[in-house]
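Sharing a model prediction with you, sequence too.
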Amino acid sequence: MRQPAIRHPRAVALALLLSGLTCAHAEQVQVAVAANFTAPMQKIAAAFEADTGHKAVLSFGATGKFYAQITNGAPFQVFLSADDATPARLDREGRTVAGSRFTYAIGQLVLWSPNAHYVDAQGAVLKTGDFKHLSLANPKLAPYGAAAMQVLDKQGLTAQLQPRIVTGENIAQAYQFVASGNAQLGFVALSQVMEEGKITKGSAWDVPSDLHAPILQDAVLLASGKDNPAATALMQYLRSDKARAVIKAYGYRF
């Protein structure tokens, strides 16, 4: 019978010491994440912790609301915005680490309904559909909501559809209005209805990019995260092939 291997006491002690050092260097980073990026960021955060030992503590919400919280001293260290303008503004105000900002994803707006046959491939339902409510995110707080209003403006439908519009504080709430049936259709992020390159349910119109300004989503290292190894590591991890594969699977471009 084979005898179990006996490890030298010094080897065991060294292994325990190295394990302790790894745990000692593991840090937490507080991350403000635009609501449209909820699903992919949850997967990325799990992989980040498995690969680095660092833990990303995630908060999801509207970009405009996060800006207000950050300027009022909220303890976020990394900000993943739904636009590029808000991180740029924080840059100008000296609230970030200079040179850290980059575009981590380009968002895709879709008109979506949980009904598999309701939204047509050209979005004509906006003109012909007999719906009571059209959901979108608050255009004053959420870039996807602003993009949705640009689409309606370009199609000359704003005045006609204004009485039917219901707004969520962020894109997650706008999605919930439609998913719950309180609105028959709505403008949401493709990432909310897609996984592994496919629409998971319902019907959708991929809104042409020339109908609204590009949804460039920037990440930035906030000044409060300058000396946090986990914050720096997360910014690097977002550029990794593993993270980019997750981002692409949810319908974002680069």
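All right, it came through fine.

Going by C-alpha atoms from here, please, whenever you check contacts or count neighbours.
OK.

which residue ranges form the strands in this protein?
Counting by DSSP state E, the chain has strands at residues 28-34, 55-61, 78-80, 102-107, 109-113, 134-137, 165-168, 185-189, 194-195, 198-199, 203-206, 215-221.

how about Leu152, what does it touch?
The neighbours of Leu152, taking C-alpha atoms under 8 Å, 6 or more residues apart in numbering as the test, are Thr158.

can you map out the helices along the chain?
9-25, 38-52, 63-71, 85-92, 125-128, 143-154, 158-161, 171-179, 190-193, 229-237, 241-249 (DSSP state H).

The first one vs helix 38-52, what angle?
By that I understand helix 9-25. 150 degrees (axes from the mean of the first three to the mean of the last three C-alpha atoms, to 10 degrees).

cool, the third one as well?
For helix 63-71 against helix 38-52, the angle between stretch directions is 50 degrees (the same axes, to 10 degrees).

follow-up on the earlier one: in TSV, list the helices of the chain along with distance to Phe102.
Listed next are those as TSV, based on distance: least, C-alpha to C-alpha, whole Å:
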stretch	distance to Phe102
helix 9-25	26
helix 38-52	16
helix 63-71	16
helix 85-92	9
helix 125-128	35
helix 143-154	17
helix 158-161	33
helix 171-179	22
helix 190-193	20
helix 229-237	9
helix 241-249	13
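
try this one next to it:
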Amino acid sequence: MTSRNAVLLASLMVFGLPATSLADEVQVAVAANFTAPMKIIAADYEKATGNKAELSFGATGKFYAQIKNGAPFEVLLAADDETPARMEKEGLAVTGSRITYAIGALALWSAKPGFVDDKGAVLKKGDFAHIALAAPKLAPYGAAAIETMSRLGLLSTLEPKFVQGENIAQTYQFVSTGNAELGFVALSQVYAKGKLAGGSAWVVPANLHKPIRQDAVILTRGKDNPAASALLKFLKTRQAQNVIKSYGYTL
């Protein structure tokens, strides 16, 4: 409880009002690919519940290491389903709290219109100097990119051209600034309101990599915070799901 809430609680007790009138805060670690939709969802969550979600964005693998070392997060929205499951087994998360909040899509994207065709043939042509992807050991979208190139038989050919971002947000930045002509990003980063936001892209077929099932889980630090469980419930509402789908995720 914040110091502000402590003062409010004391006031409520004096006047005999229920403590449930108080709003709570929850510290949330969010996979970088989910940045745009989560900012909208957090604002809607606060309006609907009065609770505030404090958001931090980054790579799932890095969050795992931070949480294991005592970072004060209470909820994790991961970019995969393996990390939350592992955290449950290791006692870092509340058993049974895990939900799948979205299934992500991988896209090969260029900031240049017409550079990436809708079949991904540009990969075979190789008419570029750099291709960006997120570090596969830290970011599930990076792992999906490696798997895609492997299945296409292009990994060894393209590997010398790799520019790796620490997370998918940095990978997007490499491409958007032109430091890499194209790169594998989350579709949600380049897709909004049902259409491509700019540039050119190939949405990678789901059969070229394992499903990017994104799970959320309440962490041990959040087990007694009602705002943590309320947030996971809110992710399942139609209001939140409409936002999620508008960024190219499936449910």
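Okay, I see it. Values in this document were obtained by computation on a predicted structure and should not be read as measured data.

Got a TM-score for the pair?
For this chain pair, the superposition-based TM-score is 0.92 by TM-score structural alignment, normalised by the length of structure 2; 238 aligned residues with a C-alpha RMSD of 1.6 Å.

how about the helices of structure 1, which one is nearest His212 of structure 1?
Each of these has some distance to His212 of structure 1 by C-alpha to C-alpha; the shortest is helix 143-154, at 5.4 Å.

Could you pull up the average distance between the closest one and structure 2 after superposition?
For helix 143-154 of structure 1, the mean deviation from structure 2 after alignment is 0.3 Å (mean C-alpha distance after the TM-score superposition for structure 1).

Determine which of the helices of structure 1 approaches Ser113 of structure 1 most closely.
Relative to Ser113 of structure 1, the nearest member of the helices of structure 1 by C-alpha to C-alpha is helix 171-179, separated by 6.7 Å.

what's the nearest residue to the residue nearest the centre of structure 1 if we skip its chain neighbours?
The residue lying closest to the centre of structure 1 (C-alpha atoms, centre = their mean) is Phe37, at 1.7 Å. Leaving aside its chain neighbours, Phe37 of structure 1 sits nearest to Ser191 (7.1 Å; criterion: C-alpha to C-alpha, 6 or more residues apart in numbering).

now the alignment partner in structure 2 of that neighbour: how far from Ala180 of structure 2?
Under the alignment (TM-score structural alignment), Ser191 of structure 1 maps onto Ser188 of structure 2. Going from Ser188 of structure 2 to Ala180 of structure 2 by C-alpha to C-alpha, to the nearest Å gives 19 Å.

Neighbours of the residue mapped onto Thr71 of structure 1 from structure 2, how many?
Mapped onto structure 2 by TM-score structural alignment, Thr71 of structure 1 lines up with Lys68. Counted with other C-alpha atoms under 10 Å, the neighbours of Lys68 of structure 2 add up to 13.

right, and Lys68 of structure 2 touches Gly91 too?
No: Lys68 of structure 2 is beyond contact range of Gly91, at 9.8 Å (criterion: C-alpha atoms under 8 Å).

ok, the match of Thr71 of structure 1 to Lys195 of structure 2 distance?
Distance from Lys68 of structure 2 to Lys195 of structure 2, by C-alpha to C-alpha: 38 Å.

Mind telling me what Leu235 of structure 2 corresponds to in structure 1?
Superposed on structure 1 with TM-score structural alignment, Leu235 of structure 2 falls opposite Leu238.

ok, back up a step: dump the residue contacts of the match of Thr71 of structure 1.
Applying C-alpha under 8 Å, 6+ apart, we find Lys68 of structure 2 in contact with Leu92.

surely Asn115 of structure 1 meets Ala204?
No: taking contacts as C-alpha under 8 Å, Asn115 of structure 1 lies outside contact range of Ala204: 9.4 Å.

Who has more neighbours out of the two?
Between Asn115 of structure 1 and Ala204, counted using other C-alpha under 10 Å, the more crowded position is Ala204 (28 against 16).

aligned partner of the more buried one in structure 2?
Using TM-score structural alignment to pair residues, one finds that Ala204 of structure 1 aligns to Ala201 in structure 2.

How about its match: what's its closest non-neighbour residue?
Leaving aside its sequence neighbours, Ala201 of structure 2 sits nearest to Trp109 (C-alpha to C-alpha, 6+ apart; 4.3 Å).

Could you give the number of residues near the one you found?
Counted by other C-alpha under 10 Å, the residues lying close to Trp109 of structure 2 total 31.

Isn't it up against Ala186?
No: with contact defined as C-alpha under 8 Å, Trp109 of structure 2 does not reach Ala186; the gap is 9.1 Å.

residues contacting whatever residue of structure 1 lines up with Ala32 of structure 2?
In structure 1, the residue equivalent to Ala32 of structure 2 is Ala35, according to TM-score structural alignment. Contacts for Ala35 of structure 1 (C-alpha under 8 Å, 6+ apart) come out as Phe60, Gly61, Ala62, Ala82, Asn170, Ile171, Ala172.
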